[in-house]
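Asks: Here's a sequence, model it:
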Amino acid sequence: MDGKVIVVTGALGALGRVVVDEALARGDRIASVDHAPTQAPATADLFELGGVDLTDAAAAKKAIDAAASHFGRLDALINIAGGFLFETVADGDPKTWQRMYALNVMTALNASRAAIPHLTASGNGRIVNLGAMGALQAGPGMGAYAASKAGVHRLTEALAAELKGKITVNAVLPSIIDTAANRASMPKADFEKWVTPKELADVILFLASDAASAVTGALLPVNGRV
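Replies: Below is the predicted model:
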């Protein structure tokens, strides 16, 4: 995948950092977009855009346009930005549902809509979204999160159908990702069964590569060893 120009949203998170590092190691140029402040000066291969609220369509467009302008084109968009809240339906706050929808669906929607013209112009555009295995069958406390990730799945399918022949659109569906936060919240779990950020990054970057040109509309489970 040498020489691709890729926007990664949620790039300063546990998974986003690994995706960025792996892509840079493969010779790609990365525009890193995150709600957190910028952490590094721009280099020839890395352009960080911090303080971006992707739940706002105008802010998302400004960031994506800046990335395309900085590198001269855009070949792929990887939508990792999102969030998780554990809360039961009966005892939870209705605002949680709105927040999960905003963080998981609207961020991907706004970034994708802003990127479509640039990805179309590249002639070989890719969009990769972050879904969730938990959205296929929600467990206790997972209602709001699972519903929002199910929205990401349907967004992926709709965009793939609408952009067929122009841009491929796929989603990865991880189980539990082996991060420090997940280990802290589930200290008695068998971490060896979880999918690692590196394993998930490899699948994401495959879907963003030329090798995946015939794959679109896929919701690809990445279960680790669960």
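Asks: Could you use CA atoms for every contact and neighbour count after this?
Replies: OK.
Asks: Give me the buried stretch members for the helix ranked longest in the chain, please.
Replies: Looking across the chain with DSSP state H, the single longest helix is helix 143-162. Residues of helix 143-162 classed as buried by neighbour count (16 or more other Cα atoms under 10 Å): 143-157, 159-160.
Asks: just stretch 194-202 next, same as before
Replies: For stretch 194-202, by 16+ other Cα under 10 Å, it's Trp194, Val195, Thr196, Pro197, Lys198, Leu200, Ala201.
Asks: Please generate a structure for the following sequence too, so the two can be compared:
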Amino acid sequence: MSERVVAITGGHGVLGKAVVAAALAQGLKVAVIDHASGHAVPEGVLEVGGVDLTDPAAAKAAIETVAAHFGRLDALLNIAGGFVWQTVEGGADEWGRMYALNLTTALNASRAALPHLKAAHEGRIVNVGANGALKAAQGMGAYAASKSAVHRLTEALAEELKATSVTVNAVLPSIIDTAANRADMPDADPKKWVAPGDLAATILFLASPEARAITGALLPVTGRV
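Replies: Okay, here's the model as predicted:
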């Protein structure tokens, strides 16, 4: 059993659950931080539920709970986020929500985790950006802008931490093979999409000690789309 501890925000979602399962399979100690609470989690997983990561104080309290429970924190995996399809003409109400769900959650969790990650031998932050944020398509303005901000956060924080052993990277998935995406795109071929388990494996590699030479990377994970 590895002593390394990973905190996974948004751990109750489809991707979050895949990362939890993959982390446990690698023998890691796992904490799930999520806005939802009361979900069943595998044995040994610490659930910190009911957390509003858009609130800096709540994010700090959640991270401190994880560190106190395990006595350390080695990696933060920022998976919490959201998606909306909305044209620019359709209104601006979703722009703030997308920034809050995708950027602010990652920012607050990262700030709260930094003291613990700096104290770790090989601290890691892995964010989830989006390949669709490299060039926004119709209806993707709010989502792509918020994920582009996650990319810039990743790069800036990686530069800030180069004097430490903490690395900061992001994965940029295309379409993830989920039940919701299959329902929304019934004519598409999901075999070309990114399986949650494959994306989880990439995230955990970036969170591993073996990825110490990689920081500030925006890694496309696009399947065969």
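Asks: re earlier: quick one: the helix or strand following the longest helix of structure 1 to helix 143-162, angle?
Replies: Next helix or strand after helix 143-162 of structure 1 toward the C-terminus (DSSP states H and E): strand 167-174. Angle of strand 167-174 of structure 1 versus helix 143-162, following axes from the mean of the first three to the mean of the last three Cα atoms, to 10 degrees, is 150 degrees.
Asks: Who are the packing partners of strand 167-174 of structure 1?
Replies: Strand 167-174 of structure 1 is packed against strand 125-130, helix 143-162, helix 197-207, strand 219-222, with contacts defined by 3 or more Cα pairs under 8 Å, 6 or more residues apart in numbering; DSSP states H and E.
Asks: now that strand, how far from the chain's geometric center?
Replies: Chain-centre distance of strand 167-174 of structure 1: 9 Å, with Cα atoms, centre = their mean, to the nearest Å.
Asks: what's the angle from it to strand 125-130?
Replies: 20 degrees.
Asks: tell me the angle strand 167-174 of structure 1 makes with helix 197-207.
Replies: Strand 167-174 of structure 1 and helix 197-207 are oriented at 160 degrees to each other (the same axes, to 10 degrees).
Asks: What's the first helix or strand after strand 167-174 of structure 1?
Replies: Toward the C-terminus, strand 167-174 of structure 1 is succeeded by helix 180-185 as the next helix or strand (DSSP H and E).
Asks: Contacts for that following helix, please.
Replies: Helix 180-185 of structure 1 has contacts (Cα atoms under 8 Å, 6 or more residues apart in numbering) with Ile176, Ala189, Phe191.
Asks: try stretch 72-85 of structure 2
Replies: The contact list for stretch 72-85 of structure 2 (Cα under 8 Å, 6+ apart) reads 4-11, 15-16, 34, 66-67, 94, 98, 101-102, 105-106, 109-110, 113, 116-117, 120-128, 139-140, 142-143, 203, 207.
Asks: what does stretch 205-225 of structure 1 give?
Replies: Looking at stretch 205-225 of structure 1 with Cα under 8 Å, 6+ apart, the contacting residues turn out to be 1, 19, 23, 76-78, 124, 126-128, 131, 133, 153, 156-157, 159-161, 164, 168-176, 192-196, 200.
Asks: what's the burial count for Glu43 of structure 2?
Replies: Number of residues near Glu43 of structure 2 (other Cα atoms under 10 Å) recorded here: 7.
Asks: Check the secondary structure at it for me.
Replies: Judged by DSSP: H, G, I helix; E, B strand; the rest coil, the three-state class of Glu43 of structure 2 is coil.
Asks: got the contact list for it?
Replies: Contact analysis of Glu43 of structure 2 by Cα under 8 Å, 6+ apart lists nothing.
Asks: let's go with 10 Å and repeat that
Replies: By Cα atoms under 10 Å, 6 or more residues apart in numbering, Glu43 of structure 2 lies in contact with Leu24.
Asks: Repeat that for the one 5 residues further on.
Replies: Contacts of Val48 of structure 2 were listed using Cα under 10 Å, 6+ apart, and they are 7, 9, 11, 31-38, 61-63, 65-66.
Asks: how about 6 Å then?
Replies: Counting by Cα atoms under 6 Å, 6 or more residues apart in numbering, Val48 of structure 2 touches Val32, Ile33.
Asks: So it versus Ile33 of structure 2, what's the distance?
Replies: Val48 of structure 2 is 5 Å from Ile33 of structure 2, where distance means Cα to Cα, to the nearest Å.
Asks: How about Glu94 of structure 2?
Replies: As judged by Cα to Cα, Glu94 of structure 2 and Ile33 of structure 2 stand 24 Å apart.
Asks: now do Lys135 of structure 2
Replies: Look at Lys135 of structure 2 and Ile33 of structure 2: by Cα to Cα, they are 30 Å apart.
Asks: do the same with Leu161 of structure 2
Replies: Taking Cα to Cα as the measure, Leu161 of structure 2 falls 24 Å from Ile33 of structure 2.
Asks: neighbour-wise, which of the two wins?
Replies: For Leu161 of structure 2 versus Ile33, neighbours defined as other Cα under 10 Å are more numerous around Ile33 (31 against 16).
Asks: Out of the helices and strands packed on strand 167-174 of structure 1, flag the one nearest Ala90 of structure 1.
Replies: Of all those, helix 143-162 sits nearest to Ala90 of structure 1, with 10.2 Å by Cα to Cα.
Asks: Not counting its neighbours along the chain, what's nearest Val166 of structure 2?
Replies: With sequence-adjacent residues excluded and distances taken as Cα to Cα, 6 or more residues apart in numbering, Val166 of structure 2 is closest to Gly123, at 4.3 Å.
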